[in-house]
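**Q** One predicted model, sequence on top.
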Amino acid sequence: MSISIKIQPNTYIDSVSLMALSTRANQLAGVDQAIIAMATEMNKEVMKNVGLFTDEVEQAQTSDLVIAVEADASTDSADLFKEIEHLMTEKKTKSSGQSTEQYTTIETAKKAIPEANLAVISVNGQYAAREARKALTNDLHVMMFSDNVSVQEEIQLKDLAHEKGLLMMGPDCGTAIINNIGLCFANKVRKGSIGIVGASGTGSQEISVRIHEFGEGVSQLIGTGGRDLSEAVGGRMMMDAIDALEADPDTKVIVLISKPPAKAVEEKILTRVRQSTKPVVIWFIGSESRQNEEGIYFEKMSKAAALRAVTLAGIDENSLDVHPLNLPLIDEVRTKLNSEQRYIRGLFTGGTLCDEAMFTAKERFSDVYSNIATDDEHLLHFGDPSRAHTFIDFGADEFTNGKPHPMIDPSNRIARFVEEAADPTVGVILMDFVLGYGSHTDPVGVMVPYMKEAKEKAAAEGRHLEIIGYVLGTDLDKQDINEQVEKLTAIGATYASSSQNAGLLAREFVVKGAERS
């Protein structure tokens, strides 16, 4: 293998485009790994971690674009860079074909399209707050996909948006559905009467998908960014979003989604919710159980939250297939796993899906570890091997700095899957496959060869490897959900019908003897 570096001075490409370009570059013949990124200190650190750091990279300025490639020694680097440049030119050409006009600033775009009312910000984090401030000043709602924005900047932007009666979704906001149009990572769902406010992207996707499956639809899905319910930010966006949905005549039921919020912020949200004239369903993943109050319904799991919302919207639960757990399957898998196979390994592209499975396991087991654990005792750091029951969110910052999100580029998860499948103590590997806008065109298909080989190797060693796959998507998504499910089941994997069921099945499959309820 040889490493080739090319620096393009003063060349800016937004983060979403860079993710897509890096993914395509990694698929070129002869390429072992490729990173196309701006030369920020954070991205340089990522290149160090993966062995793509050189003196050229060290000297590059923040405004420079770095193309770093490790390829077969027989691959001509000049030809390789030509192929990558072709990908970049092709991307620009396609983008140009979508519109007769391109604008270099928010101000000129707003002047040319005065009816525009929302800007999506997807630039390097150090510039994102500046661009968001311009958008808000021009009376545009903002969805900020960019991360690495300071807490202080986030607070200032959200205060400005509040003063102007605008939404400031983000930073690090990956999912929204506004007026039935999905933004960034989102699924295609029908228009309906349920409004969602989500401080977690895949959690919001999961709820929207279950609502669609149960026959209702989404009026608006407003993202807040993952830090919104921290003590510092204080739920600023969630409070404004609740106000917006309260005033929206098309919204009949409101659903709130978050990982455990700061206690003071949770009470602040509840005080606001108690004043609502509309029923509110709350799914704060991993929070302590609470009793329902008048017009407020607390749910511990995703499918239960979606089911509560659709019944409040008027759908008869008795008319629905709610997909109860397959108890005979649980008994069958338990008999296939040997006594050594006690552990679950969850490998996720969606952080909230990882959280739900992890908290489900923690209800049964004390030895549950994760890179998104909230306590130091059970926290795994980047590069740490798995321990006991392990759940990894490959969308966490340590995996995505300078590299595409795993919903686009599954290479990090593939490598970890091969490692986990070879562990004789592993009984179940649990994975999510997210469909919809922005996601991989064939997320199951790209994993099939590795899943098939892993099951065959395990069988040759005299053990059963149980693979559970959950496909998050709808019949309206551009990827064919039925085809994705068929690819899973064709290689002997178990298909889970929801995030909630996926976590429950994984947990129950590995419960042994006296541990069983």
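**A** Alright, I've got the coordinates.

**Q** When you work out contacts or count neighbours from here on, use the C-alpha atoms and nothing else.
**A** OK.

**Q** Could you look up the SS state of residue 451?
**A** helix (DSSP: H, G, I helix; E, B strand; the rest coil).

**Q** Is it correct that residue 146 is in contact with residue 125?
**A** Yes. Applying Cα atoms under 8 Å as the test, residue 146 and residue 125 come out as touching, 5.6 Å apart.

**Q** Specify which residue of the two has the higher count of neighbours.
**A** residue 146 (25 against 20; other Cα atoms under 10 Å).

**Q** That one falls within a strand, correct?
**A** No. Using three-state DSSP, the assignment for residue 146 is coil, not a strand.

**Q** So it versus residue 154, what's the distance?
**A** Using Cα to Cα, to the nearest Å, we find residue 146 at a distance of 11 Å from residue 154.

**Q** what about residue 462, how many neighbours?
**A** Using other Cα under 10 Å, residue 462 has 10 neighbouring residues.

**Q** helix/strand/coil for it?
**A** coil.

**Q** next, the one to line up against it:
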Amino acid sequence: MATGFIVRKNQYYDSVFLMGVNNRLSQIQGVQQTAVLMASEKNKELLVNFGLHGEEIESAQPNDLIVTVIAETPQIVETVLANLDQALISQEASAPASHLHSLEEGLVEKPFANLAAFSIPGEYVYREAMKALEANLNVFIFSSNVPLEEELKLKQFASEHKLLVMGPDCGTSILGGVGIGFANVVRNGTIGVIGPSGTGLQEFTSQVHNAGYGISHAFGTGSHDLSDEIGGVTTLMALDALETDEQTEVIAIVAKPPGQKTLHHLVARLKNCTRPVVACFLGTPPEDVNTNSGILWARMIDDAVLSAIQVSGKRESTPGIQLTETEHGLARQTRAKWSSEQCYLRGLLAGGTFCHQSQQILLEAGIEVYSNAPLKPQYKLTHPDHSYKHTLIDMGDDAYTLGKPHPMIDGTMRKQRILAESYDPSVAILLLDFILGYNASMDPVGELLDAIVEAKQRMQQHAGDLAVVASICGTQEDPQELDLQAKLLQEAGVILFHSNAKASLFCCELLKPAKEV
């Protein structure tokens, strides 16, 4: 294996453009991995973690371009680096041209705009987002790697001026029926929802739509908003907005566990909300919340959906999420096809919230699960590329998106990992998620289908049957067409569920006899 890199001084490109360049270079035969990125401190740190370092990389500035290559031979590395200029030219030729180059130019063209969306390197977010706030614009920040102190300053300024900062690291919002970032096509309705996570909001809003109900607004707040450092500034402002919104009849909050101080402050505010409130803080211990507060507490996203539509539709309560007798029978049939060696689960998930929720469900069932994003520190993987026993991988983690598209956009990294896991004869279950909607891959199932079929065939040759269990998040109105994507999976022998929680519960059922292995 050979490695190499090049640093281009003062050659700035945005991250979306560089993903296209990276994709072109990675297609060269013999290439194992490429990374094409700007020399931000975060990116340089990630390169060091991958074993790529040198004085030239360490001294590179944020406006410098870094291209790294891991390939089979030094000659291939040289070929890739020599092709950089051609890849840049080709990408420029294929990229849509924009006649707008600044916020000021945008406001001239759209003087009545009230929202600015940012997807730029994290080190520039504060400066540019503050310009937007000073221009009386609400802000949606898709960008990540923004220092917490800068996020707090932006949100405090916004709060003082009655503006919203959704983000940083905000994947999804739906405002008045208009999706921003990764969003699904859902009908308008009476249920409002707030959440820091993109996939958590997508799961909630899609399930509400598929149950026949609708969304008034879905406010993404950014992954750090409920930390004690930020204190839920945007969450509280979004709550105020939904509480006074005439269309909204019930408010849901779907999030990973908040910081302790923020949780208690938020619960106090929720108790006084004039609208019914459903709260789902995934994995938060019951003793950390007051279950007699009048708030409807939900353990999983599916439970939050059920509670919200029961309140909105004035329906009687229904049992929480559980497997049917048919599904229990399917689990028994599936286990019967395994060899004596097969006993482990491997989950390769595009959604960070799905990785979190699946771990929660497995741990609550008494199944120890390791991860690159573990719920408990003792279950941290030594290396994200090396699975151990039961393993769930957040494929959207920085380690996998370094200079590459998120797995919701491009399934290449997951495809490679699916095939790698199929060489382990102890693997019994492969857990996947497929997320539809705007800005996601137009054929998420098609990208992985060949790898799924090949993995199942390889396992059958050397062990027993590989149980591929998947969840799909989306609606029939999404560009990818929910029914079509589901049909492709089922025809390939995938055991399919329309929620991550249900798929995870099914995995628990499959693993029951093997829990002590």
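**A** Arrived safely. Fair warning: this is a prediction, and the values are worked out from it, not measured in the lab.

**Q** okay, and the common contacts of residue 146 and residue 154 of the first structure?
**A** Common neighbours of residue 146 of the first structure and residue 154, counting by Cα atoms under 8 Å, 6 or more residues apart in numbering, are 170-171.

**Q** contacts for stretch 333-345 of the first structure?
**A** 386, 388-392, 420, 424-430, 463-466, 506-507, 509-512.

**Q** Sort out which of these are in strands and list them.
**A** Those of the contacts of stretch 333-345 of the first structure mapping onto strands are 389-392, 426-430, 466, per DSSP state E.

**Q** Buried among the contacts of stretch 333-345 of the first structure? Make that a PyMOL selection.
**A** The buried residues among those can be selected in PyMOL (16 or more other Cα atoms under 10 Å) with this line:
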select buried, resi 386+388+389+390+391+392+420+424+425+426+427+428+429+430+463+464+465+466+506+507+509+510+511
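
**Q** Name the residue closest to the centre of the first structure, please.
**A** Closest to where the C-alpha atoms of the first structure average out (Cα atoms, centre = their mean) is residue 350, at 3.6 Å.

**Q** That residue contacts residue 391, doesn't it?
**A** No. Contact criterion Cα under 8 Å: residue 350 of the first structure and residue 391 do not qualify, at 11.2 Å.

**Q** Now do whichever strand or helix holds residue 416 of the first structure against strand 389-393, angle only.
**A** Element membership for residue 416 of the first structure (DSSP states H and E) is helix 411-421. Orientation note: helix 411-421 of the first structure sits at an angle of 170 degrees relative to strand 389-393 (axes from the mean of the first three to the mean of the last three Cα atoms, to 10 degrees).

**Q** Give me the mean distance between helix 411-421 of the first structure and the second structure.
**A** Overlaying the second structure shows helix 411-421 of the first structure at a mean distance of 2.5 Å from the equivalent residues (mean Cα distance after the TM-score superposition for the first structure).

**Q** tell me, how many neighbours does residue 379 of the second structure end up with?
**A** The burial count for residue 379 of the second structure: 16, using other Cα under 10 Å.

**Q** List the contacts of it.
**A** 368-371.

**Q** Try it again at 10 Å.
**A** 368-373, 388, 391 (Cα atoms under 10 Å, 6 or more residues apart in numbering).

**Q** Next: residue 357 of the second structure.
**A** Counting by Cα under 10 Å, 6+ apart, residue 357 of the second structure has contacts 200, 256, 282-283, 299-301, 351, 363, 375, 500-501, 504.

**Q** List just the nearest of those residues to residue 31 of the second structure.
**A** residue 351 (27.0 Å; Cα to Cα).

**Q** Tell me if I'm right that the closest one and residue 392 touch.
**A** No. Counting by Cα atoms under 10 Å, residue 351 of the second structure does not reach residue 392; the two are 11.3 Å apart.

**Q** hey, what's in contact with both of the two?
**A** With Cα under 10 Å, 6+ apart, residue 351 of the second structure and residue 392 have common neighbours residue 432.

**Q** So which bit of the second structure is stretch 389-401 of the first structure matched to?
**A** Matched against the second structure by TM-score structural alignment, stretch 389-401 of the first structure falls on residues 390-402.

**Q** Likewise for stretch 234-244 of the first structure?
**A** By TM-score structural alignment, stretch 234-244 of the first structure lines up with residues 231-241 in the second structure.

**Q** out of the contacts of residue 379 of the second structure, which are buried?
**A** Buried subset of the contacts of residue 379 of the second structure (neighbour count, 16+ other Cα under 10 Å): 369-373, 388, 391.

**Q** And the furthest pair within the residues you listed?
**A** For these, the maximum inter-member distance is 13.6 Å, found between 373 and 388 (Cα to Cα).

**Q** Now do the shared contacts for these two.
**A** Jointly contacting residue 373 of the second structure and residue 388 under the rule Cα under 10 Å, 6+ apart are 379-381.

**Q** mean shift between the helix or strand containing residue 37 of the first structure and the second structure?
**A** Using DSSP H and E, residue 37 of the first structure sits within strand 31-38. Superposing on the second structure and averaging over aligned pairs (mean Cα distance after the TM-score superposition for the first structure), strand 31-38 of the first structure comes out at 2.9 Å.

**Q** Check which helices and strands that strand is in contact with.
**A** Using 3 or more Cα pairs under 10 Å, 6 or more residues apart in numbering; DSSP states H and E, the elements in contact with strand 31-38 of the first structure are strand 2-8, helix 15-26, helix 41-49, strand 65-71.

**Q** so of these, which one's packed in deepest?
**A** strand 65-71 (a mean of 23; mean count of other Cα atoms under 10 Å).

**Q** which residues touch residue 208 of the first structure?
**A** Counting by Cα under 10 Å, 6+ apart, residue 208 of the first structure has contacts 177, 186-190, 194-196, 202, 214, 216-218, 220-221, 255, 306, 473-474.
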